[in-house]
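Engineer: turn this into a model:
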Amino acid sequence: MSVTIKDVAKAAGVSVATVSRVLNNSAAVSEETAAAVNEVIKEMGYSPNFLGRNLRKCETNNILAILPSTSHTVYSDIIRGMQDAAYPNYDILLSTSNSHLGTEMRLLEMLFNRTVDAAVLLGTQLEAQTLNDLNKRYNIALCCERVSGAKILTVTINDEAAAYDAVKMFLEKGKTKIGLVTTGGHTDALSSVDREAGYVRALSEYGIKAEEKYIYRCSYEYSDGCEAMKYFLSLDEMPQAIFCISDLLAAGVIKQAFKEGIAVGTQLEVCGFDNISLSEMYTPGITTVAQPGYDMGRMVINKLLDNMHSTVKNNDMIVLDHKLVIRGSAK
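Structural biologist: I've put the predicted structure just below:
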């Protein structure tokens, strides 16, 4: 017969509650008592039924993180920050929606049936009203991507201001023909919309009207960056600088530019976004907008845990700082 917690308590000469506290690493038990109980647990080969215990207290100690895609390495730092903030009391369970609403809702059933205690969405197809309704019943948060009108805990950066800073860098050097490579029209992500708005605002401040011919709309793929450069080369006047809303797109632009014999960093300047590891390893290094991914991940979990253990939810949008990282593609 299997050993029960009552058997351990009897053998150790303590109460069942004391054994439970030892199993939960409670500070309410002295070191001597904890050592004695742990020795009995080891000798008797007791294995606590964590699943049953979690069901009884209606907690799983699991937090679901739903990614829209696994192809974007920008999420790696965010996830690392989430895991560090959750350790050692919670585990982060990762899943991917592929930006499909049906898949996202199916994954959220883990929250509805209490398989997880909370969920973080790193990009969502859900509308603001749906998110607000869910937030009344469950512990959820947004990270990286904001949703207009969603009154739930959100940790992000100011994408509009970040893009503005990047484009203004080109303008201050006297560049007047600046291309934009964006996913606008291919995604509903507000980060893309905001970054285009920052591009337009920077040009406007310098008396330059944004021209559609200098805007290339595509997806996030590296190959789209290559196609964007081919398109810009087909224009009567090629851009003097190109702002890309991701580093992968910037890498594609640079690769194609070199194939066409264009010196990146002198004849053409390029700036990306995200500061993924590739941007530093690429030749030339890619000038980019750095998001504080690790800090975003830590922040969203810390604030979410506070919400989980509080009667009043923090539904703020927390905006962390971005910074320009200057490398060879735009010295």
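Engineer: please count neighbours and contacts with C-alpha atoms only from this point.
Structural biologist: Noted.
Engineer: chain center to stretch 232-241: distance?
Structural biologist: From the chain centre to the centre of stretch 232-241 is a distance of 34 Å (CA atoms, centre = their mean, to the nearest Å).
Engineer: next one: stretch 303-313
Structural biologist: Worked out by CA atoms, centre = their mean, stretch 303-313 lies 20 Å from the chain centre.
Engineer: now the second one, please; I'll put the structures next to each other:
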Amino acid sequence: MFYYALMVSITEIADMAGVSPATVSRTLTKSAKVSDETLARIEEAMEKSGYSLEIHRKRNNSRVARVKNIAFLILSRDVLQDYSSSFNKTTRAVSSAIIQSHANMIHAYVDKLDNLPPAVANGTIDGLVLSGSCSDDQVMKMISGIPKVWLSSHREGEMVLPLVGNEGIGKMAAGYLSRRGHKKIAFLNAFSEHLAMATRSDFFEFYARKNDVDVELFTKRNREKTYNSIHEIKHALEELIDQWASQPSRATGLFIPLDIQVAICYEILAAKGIKAGIDVDIIGCDNDEAALMGLSPKPATIEIGAAAMGYRAVQELMWRIDNPHAKKHDSVTVVVEPKLVPGGVTDFFVK
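Structural biologist: Below you'll find the model as predicted:
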């Protein structure tokens, strides 16, 4: 009986009980509460399979200081991963923080159930750091009940949960341009399908109108949600700039919500005889030094605290793992307040 008990896996128990392996694992370790009905199904499955709860507890208790297992999962490919320096900063910070916490880390791209790492599927992961928005409901079901932190705007079922910091970014950009005397401003963005960009747009428009400033939105819809090359991005931005430039009374201030787009727009504007920073005031976002290098005059940008966000996410996750009953919800979003980084144009005189 003891030999058979050791051979039965948590995954098999989960299949018999109709729950995820993570739910079984946390039920056995008492690290999360489950309903009486779920507990009854798990206990029934254990009894039928011959799984020994006593042996499981002895094996776990023998690990005096068990190393935590953390999975950093990218749930969808999007434009920020390909073209934003902030995503790379956050990723490096998450990896460094996990290593400093003396935990094991799995880093994987999971857009469908087949790509879910076995350690996550069988419930041996202690916590999750998540980025992106997965459309596969089976993946979300498998990771339900596992302590997790989100680094991005995402969807849960029918709900869209925007990252709170993007509201502040939109507000900051609108306030910056209105304080500089602009009476008409615009949001220009080739990545409108991205949740973060959409949130920045919504709040930029809201606070511009609240400040009694006219506002226009120039956005490009991209069904693929990303671009295969800088050339494709440039082509999309050229169309948007043509729309903006053709206005009889065009906006004198632009919020371009990603610095890589700002750099491309400088080139496009120069080719049209429009001087960025002189003929039109621009503020970007990301504080991407590589993208902004060489731009003159250097535009203002917004620092979103990507590295700090990565470190804080891991700290929050470790605390939640060590204090499983402290909070009701199993997921939390980590936010760092954005900061304005002034550009090389100290004053802008609206013509």
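Engineer: superposed, what's their TM-score?
Structural biologist: The TM-score (TM-score structural alignment, normalised by the length of structure 1) is 0.67; 267 aligned residues with a CA RMSD of 3.6 Å.
Engineer: in three-state terms, label the aligned partner of Leu73 of structure 2 in structure 1 for me.
Structural biologist: Applying TM-score structural alignment, one finds that Leu73 of structure 2 aligns to Ile66 in structure 1. Using DSSP: H, G, I helix; E, B strand; the rest coil, the structure places Ile66 of structure 1 in strand.
Engineer: surely Ile66 of structure 1 and Thr103 touch.
Structural biologist: No - contact criterion CA atoms under 8 Å: Ile66 of structure 1 and Thr103 do not qualify, at 10.1 Å.
Engineer: the two - which one has more neighbours?
Structural biologist: Ile66 (23 against 13; other CA atoms under 10 Å).
Engineer: ok, now how distant is that one from Asp316 of structure 1?
Structural biologist: According to CA to CA, to the nearest Å, Ile66 of structure 1 and Asp316 of structure 1 sit 20 Å apart.
Engineer: likewise for Glu196 of structure 1?
Structural biologist: Counting by CA to CA, the gap from Glu196 of structure 1 to Asp316 of structure 1 is 24 Å.
Engineer: kindly report the same for Val40 of structure 1.
Structural biologist: For Val40 of structure 1, the distance to Asp316 of structure 1 - CA to CA - is 48 Å.
Engineer: what of Ser279 of structure 1?
Structural biologist: 32 Å.
Engineer: equivalent analysis for Met229 of structure 1, please.
Structural biologist: For Met229 of structure 1, the distance to Asp316 of structure 1 - CA to CA - is 40 Å.
Engineer: what about the strands in the stretch 151-300 of structure 2?
Structural biologist: 154-156, 159-161, 184-189, 214-219, 253-255, 281-283 (DSSP state E, counting those that start in this stretch).
Engineer: mean deviation, the fifth one versus structure 1?
Structural biologist: Superposed on structure 1, strand 253-255 of structure 2 shows a mean distance to its aligned partners of 1.1 Å (mean CA distance after the TM-score superposition for structure 1).
Engineer: can you give me the stretch of structure 1 that that strand aligns onto?
Structural biologist: Using TM-score structural alignment, strand 253-255 of structure 2 pairs with 241-243 in structure 1.
Engineer: how many other residues sit next to Asp7 of structure 1?
Structural biologist: 16.
Engineer: secondary structure class for it?
Structural biologist: State at Asp7 of structure 1, reduced to three classes by three-state DSSP: helix.
Engineer: trace it over to structure 2, please.
Structural biologist: Counting by TM-score structural alignment, Asp7 of structure 1 has no partner.
Engineer: look up how far Asp194 of structure 1 lies from Asp7 of structure 1.
Structural biologist: 61 Å.
Engineer: repeat that for Lys209 of structure 1.
Structural biologist: 17 Å.
Engineer: neighbour count for these two, which is higher?
Structural biologist: Taking neighbours as other CA under 10 Å, Lys209 of structure 1 and Asp194 compare with Asp194 leading, 19 against 12.
Engineer: thought the more buried one was touching Ile157?
Structural biologist: No - taking CA under 8 Å as the definition, Asp194 of structure 1 is not a contact partner of Ile157, at 10.6 Å.
Engineer: Ser279 and Asp316 of structure 1 - which one has more neighbours?
Structural biologist: Neighbour totals were compared for Ser279 of structure 1 and Asp316, and Ser279 leads with 24 against 14 (other CA under 10 Å).
Engineer: show me the contacts for the more buried one.
Structural biologist: Residues near Ser279 of structure 1 by CA atoms under 8 Å, 6 or more residues apart in numbering: 247, 251, 285-288.
Engineer: repeat that for Ala190 of structure 2.
Structural biologist: Ala190 of structure 2 sits next to 219-222, 233, 236-237, 240 when contact means CA under 8 Å, 6+ apart.
Engineer: which among the residues you listed count as buried?
Structural biologist: Using 16 or more other CA atoms under 10 Å as the burial test, these include 219-220, 233, 236-237, 240 as buried.
Engineer: inside helices: which ones of the residues you listed?
Structural biologist: Members of the buried ones among the contacts of Ala190 of structure 2 lying in helices (criterion: DSSP state H): 233, 236-237, 240.
Engineer: what's around the alignment partner in structure 1 of Gly343 of structure 2, how many residues?
Structural biologist: Aligned counterpart of Gly343 of structure 2 in structure 1: Arg327 (TM-score structural alignment). Residues near Arg327 of structure 1, counting by other CA under 10 Å, number 18.
Engineer: thought Arg327 of structure 1 was touching Tyr282?
Structural biologist: No - the criterion here is CA under 8 Å, and Arg327 of structure 1 misses it with Tyr282 at 10.0 Å.
Engineer: which stretches of the stretch 201-331 of structure 1 form helices?
Structural biologist: 222-233, 247-259, 277-281, 293-308 (DSSP state H, counting those that start in this stretch).
Engineer: most packed of those helices?
Structural biologist: Neighbour counts (mean count of other CA atoms under 10 Å) averaged over each of the helices of the stretch 201-331 of structure 1 peak at helix 247-259, with a mean of 23.
Engineer: good, we can wrap up now.
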